[in-house]
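Engineer: give me the fold of what follows.
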Amino acid sequence: MAERLSAREIVALVTDDFTPLPAPVAGHRSPDGPLGWAGYGAARARAAARTGEEESVVCGRAVIGGTAAVVLAFEFGFLGGSLGTRTGDLLEAAHEYAREQRLPVVPLVATGGSRMQEGMRALVQLQRVARQSALTRAAGLPQIAVVRDPTTGGGWATLGAGADVVLALPGAQVGFAGSRVRPPDADPAAYTAEAQVAAGAADAVVRPEELRETLALWLALLDRPSPRPAPPPPAPLGRTAGLPATGWEAVARARSLERPRAEAYLDAYFTRRAAIGGDRCGGTDPGMLCGFGEHEGRTVAYAAQDGTATRPAGYRTAARLIRLAGRLGIPVLTLVDTPGAANDAEAERQGAGGAIADLFEAVATARTPVTTLVIGEGGSGGALALAAPGNTWATPDSYFSVIAPELAAAILKRPEDQVRATADQLRVRPQDLVDLGIVRGITGPASPRPPG
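Structural biologist: Have a look, this model is predicted:
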């Protein structure tokens, strides 16, 4: 079990400065709540005396690493951090303040869910919280949640899982079903922070001593809209001089194990960066690197294929990244490098076609500029889905093809010794792609002048 910090302890851990927001004026309420639950008023009084808080959440304006934000810190010691009508009042007022002041929102969540003593009046607070979160999202303000121990029930399904970025403390109990309502044979390991990251429902597990620095980085990156102009493509990192003479040489260069991969390009392009992980649908793909980084003083989002066949979760994660960047006014860089979409039976069961279609749509309707660089293999529609129409560039050691030359030869019923000739016919070289109008230009000193 993770260490359970109080609301004030977690606030002190992550903020440089914190000022509580004034609580909204409460209307008349029965001492024992809307249901007249006998002893509820006394239980609230004991919780207040024990914790020093008047409710299960403490809301305030804070500074984290130099960035101002609205912090929503839950106090689990107050009736299990449960959400009641007064909790809803405080959360609504905090979101309204965040929108008025144009501040990001940082929920520090530790809750067992809705408050039993208020019945359905407590449960419908989830609708209220979800609406406030949606309004804040529509206003273009980031929400970065930290899920603590425990985060279950509606608090996880709204304030936690509904955030743009979800960080989790190690060993925290995280899941929709709390420990007292799960099936008796349920695997407890499935309800942990680590399991939620593995399933793509949270982005990262962060140790308490690293939490302030991590939040500061995320806030610095996301609270900085800079949509135009489009980010420049990265400089080529390959050591091969000149352009490939044949189509097959282009393919061989792109497949070389010595060619720089996405991590090298991201490290060279960004001075600092933070990664998101997972598609929020139960999947992850380590071959699709997504996140936000700082390039020449401004934030750029990135989605980069890392040379493997891209899984459905990878396409969904990239689509999530592009849409989030659009909401926050942040331009996008994509790096294409894949032999193609994963085509095994499990990929089909995971909805490969739908995931690719969703990414095509996300790129086509992107609200901020997208720049693409093909750094290696550009294999068919599985690569094209990540490419920006009209703003795609290529490195000298890359190729782009309707399909891999070997597969093209097989489809055309050509013998194996015709594969290299097929590569030439497909015109897959970077310079061919420029001539065909597929890419704007080739990065590096070997570049022909881009059209226009």
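Engineer: use CA for all of it now, contacts and neighbours both
Structural biologist: OK.
Engineer: quick one: the strands in the stretch 301-450 of the chain, in order.
Structural biologist: Along the stretch 301-450 of the chain, the segments classed as strands by DSSP state E, counting those that start in this stretch run 332-338, 370-379, 392-394, 399-401.
Engineer: relative to residue 191, which of the ones you listed is closest?
Structural biologist: Closest to residue 191 of the strands of the stretch 301-450 of the chain, according to Cα to Cα: strand 332-338, at 33.3 Å.
Engineer: can you give me the angle that closest one makes with strand 370-379?
Structural biologist: Strand 332-338 and strand 370-379 are oriented at 0 degrees to each other (axes from the mean of the first three to the mean of the last three Cα atoms, to 10 degrees).
Engineer: what's the offset of strand 332-338 from the middle of its chain?
Structural biologist: The chain centre lies 16 Å from the centre of strand 332-338; the measure is Cα atoms, centre = their mean, to the nearest Å.
Engineer: now the second one, please; I'll put the structures next to each other:
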Amino acid sequence: MADPGVRISAREAIALVCDTFTEHELGEVPPAGDGPLGWEGYGAARDRAARRTGSAESVVYGDATCGGVPCVVLSFEFGFLGGSLGERTGDRLEAAYALAREHRRPLVSLIATGGSRMQEGMVALGQLQRVARASVLLREAGVGHLAVLRDPTTGGGWATLGAGADVVLALPGAQVGFAGSRVRPPGADPAAYSAEGQLAAGQVDAVVAEHALRDTVAFWAGALGGGTGEAPEAAPVPRALGPDVRLPRSGWDAVRAARDPGRPRAAAYLDDYFTRREPLRGDRCGGDDPGMLCGVGLHQGRPVAYAAQAGTATRPAGYRTAARLVEFAGRLGLPVLTLVDTPGAANDAEAERAGAGAAIAGLFGAVAAARTPVTSLLIGEGGSGGALALAAPGRTWATPDSYFSVIAPEWAAAILKRDPSRVAHTADQLRLRPQDLAELGVIRGIVGPAPH
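Structural biologist: Model prediction:
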């Protein structure tokens, strides 16, 4: 929110994103007196919270539509004991997940919570296990979950409902973190506990201004709407961009064309292919690689998941984010488009410490195990295994201004102890041109521009 100090109610949050909302009531039996711990004054505090907020608990839920898409929406009431999770909250959360699963409707969680309710002790903390189980069942059913992080989103609410969602949006300036403001280490950097800090750390997909939230939630509600259970049709291959579509005469010509700074890059291809797209950012392990563009876009009115290398050396976080994207698409029945364009995997010491090998292996495995069709287009440099990891076996095409090689010609010449003057000859020997790749069966074909 523009001013995170001003906290809106659960129903005000629902009004921000929903066209319609029909609240459900469970008719739960409230905790007797001062609750399971006999916490003095707890019963009176609950009664005051209920009168003040008009809510019987810290969560409301029900059927809704977002952008015309039927959804199940749950929203936290921070004014009810800080939006804390107690046993009755767990009842409502579990019911909301079950409703979404039963009707195969995406779940939209509007979160504002300080964590588990101290006045119920371990009974309250145990609700996190119920939420985790409900989340697993929702994923197994192939139903999507979108979380919107309001201010604050901390403790177990962040560690289960928030961080466990398929897509995580946050409002600007929202406090987001496992540790709330009163329990952090002295001198802790407050930026690390903000929506913007979590975005930079790869934990949040986008920070969305309040005025844009309704439209963004509607987009994701449509994308997460749940598949039919059948494999979708593969995404069509994009057309080639750029004015020069001639095939290279030599291997070195192919390398120079792919390295041309004026060549169309991933962003241009994505803009040409999609009428709209929204990002999925971060590897959920503390990293975000701006050179790996991931998200979901609309192509001819149909949602398609995409992972696109932007021409830079791909970092471990990029491979993990792409693997997350492929797995996400498989569960939700979305076809996948990948755009291959990298000189290779980042090979500096930091990349090695961040697990480059394991991250690349993870993406190879995700593509190999993909449950929905993956369409790949080589649009520039195809540098060794760092590029191949993003390419679909048997479903990869290439543009005329691209190349794919087991190793860069310069490195091949160096390993073979050849004079630098023989790099161009080495490029020819590697047979890395698009037409060579087609002849070798490495790619299915070479794409051209759209007919005029």
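Engineer: leaving out chain neighbours, which residue sits closest to the corresponding residue of the first structure for residue 205 of the second structure?
Structural biologist: Residue 205 of the second structure maps onto residue 203 in the first structure when the alignment is built from TM-score structural alignment. Among residues not flanking residue 203 of the first structure along the chain, residue 277 sits closest, at 4.6 Å (Cα to Cα, 6 or more residues apart in numbering).
Engineer: so what does the one you found match up with in the second structure?
Structural biologist: Checking TM-score structural alignment: residue 277 of the first structure goes with residue 281.
Engineer: make sure its match is indeed in a helix.
Structural biologist: No. With DSSP: H, G, I helix; E, B strand; the rest coil as the criterion, residue 281 of the second structure is coil rather than part of a helix.
Engineer: I figured the residue nearest to residue 203 of the first structure hits residue 288, correct?
Structural biologist: No. Residue 277 of the first structure is not in contact with residue 288 according to Cα atoms under 8 Å; the separation is 9.0 Å.
Engineer: who's in contact with the residue nearest the centre of the first structure?
Structural biologist: Central residue of the first structure (Cα atoms, centre = their mean): residue 276, 3.9 Å from the mean position. Residues near residue 276 of the first structure by Cα atoms under 8 Å, 6 or more residues apart in numbering: 165, 203, 204, 290, 291.
Engineer: can we see that at 6 Å?
Structural biologist: 203, 290, 291 (Cα atoms under 6 Å, 6 or more residues apart in numbering).
Engineer: with residue 101 of the second structure instead?
Structural biologist: residue 138.
Engineer: could you look up the SS state of the alignment partner in the first structure of it?
Structural biologist: Per TM-score structural alignment, the equivalent position to residue 101 of the second structure in the first structure is residue 99. Three-state call for residue 99 of the first structure (three-state DSSP): helix.
Engineer: how near is residue 99 of the first structure to residue 69 of the first structure?
Structural biologist: 11 Å (Cα to Cα, to the nearest Å).
Engineer: the helices in the stretch 351-452 of the second structure, which residues?
Structural biologist: Under the criterion DSSP state H, counting those that start in this stretch, the stretch 351-452 of the second structure contains helices at 356-368, 384-388, 409-415, 423-430, 434-440.
Engineer: now, among the contacts of residue 276 of the first structure, which is nearest to residue 363 of the first structure?
Structural biologist: residue 290 (14.3 Å).
Engineer: that closest one: what secondary structure?
Structural biologist: strand.
Engineer: how about it, what's its partner in the second structure?
Structural biologist: By TM-score structural alignment, residue 290 of the first structure lines up with residue 294.
Engineer: skipping adjacent residues, who's closest to its match in space?
Structural biologist: residue 307 is the one closest to residue 294 of the second structure (Cα to Cα, 6+ apart), at 4.4 Å.
Engineer: returning to what we had before: so the residue nearest to residue 203 of the first structure sits against residue 201, correct?
Structural biologist: No. At 8.2 Å, residue 277 of the first structure does not count as touching residue 201 under the criterion of Cα atoms under 6 Å.
Engineer: in what helix or strand does the counterpart of residue 270 of the second structure in the first structure lie?
Structural biologist: Using TM-score structural alignment, the equivalent of residue 270 of the second structure in the first structure is residue 266. Under the criterion of DSSP states H and E, residue 266 of the first structure resides in helix 262-269.
Engineer: now that helix on the second structure. Mean distance?
Structural biologist: Following the fit onto the second structure, the mean deviation recorded for helix 262-269 of the first structure is 0.6 Å by mean Cα distance after the TM-score superposition for the first structure.
Engineer: list the buried residues in that helix.
Structural biologist: Within helix 262-269 of the first structure, the residues scored as buried using 16 or more other Cα atoms under 10 Å are 262, 265, 266, 269.
Engineer: could you check how far the third one is from residue 302 of the first structure?
Structural biologist: What that stands for is residue 266 of the first structure. 8 Å.
Engineer: one more: the second one?
Structural biologist: To residue 302 of the first structure, residue 265 of the first structure is 11 Å away according to Cα to Cα.
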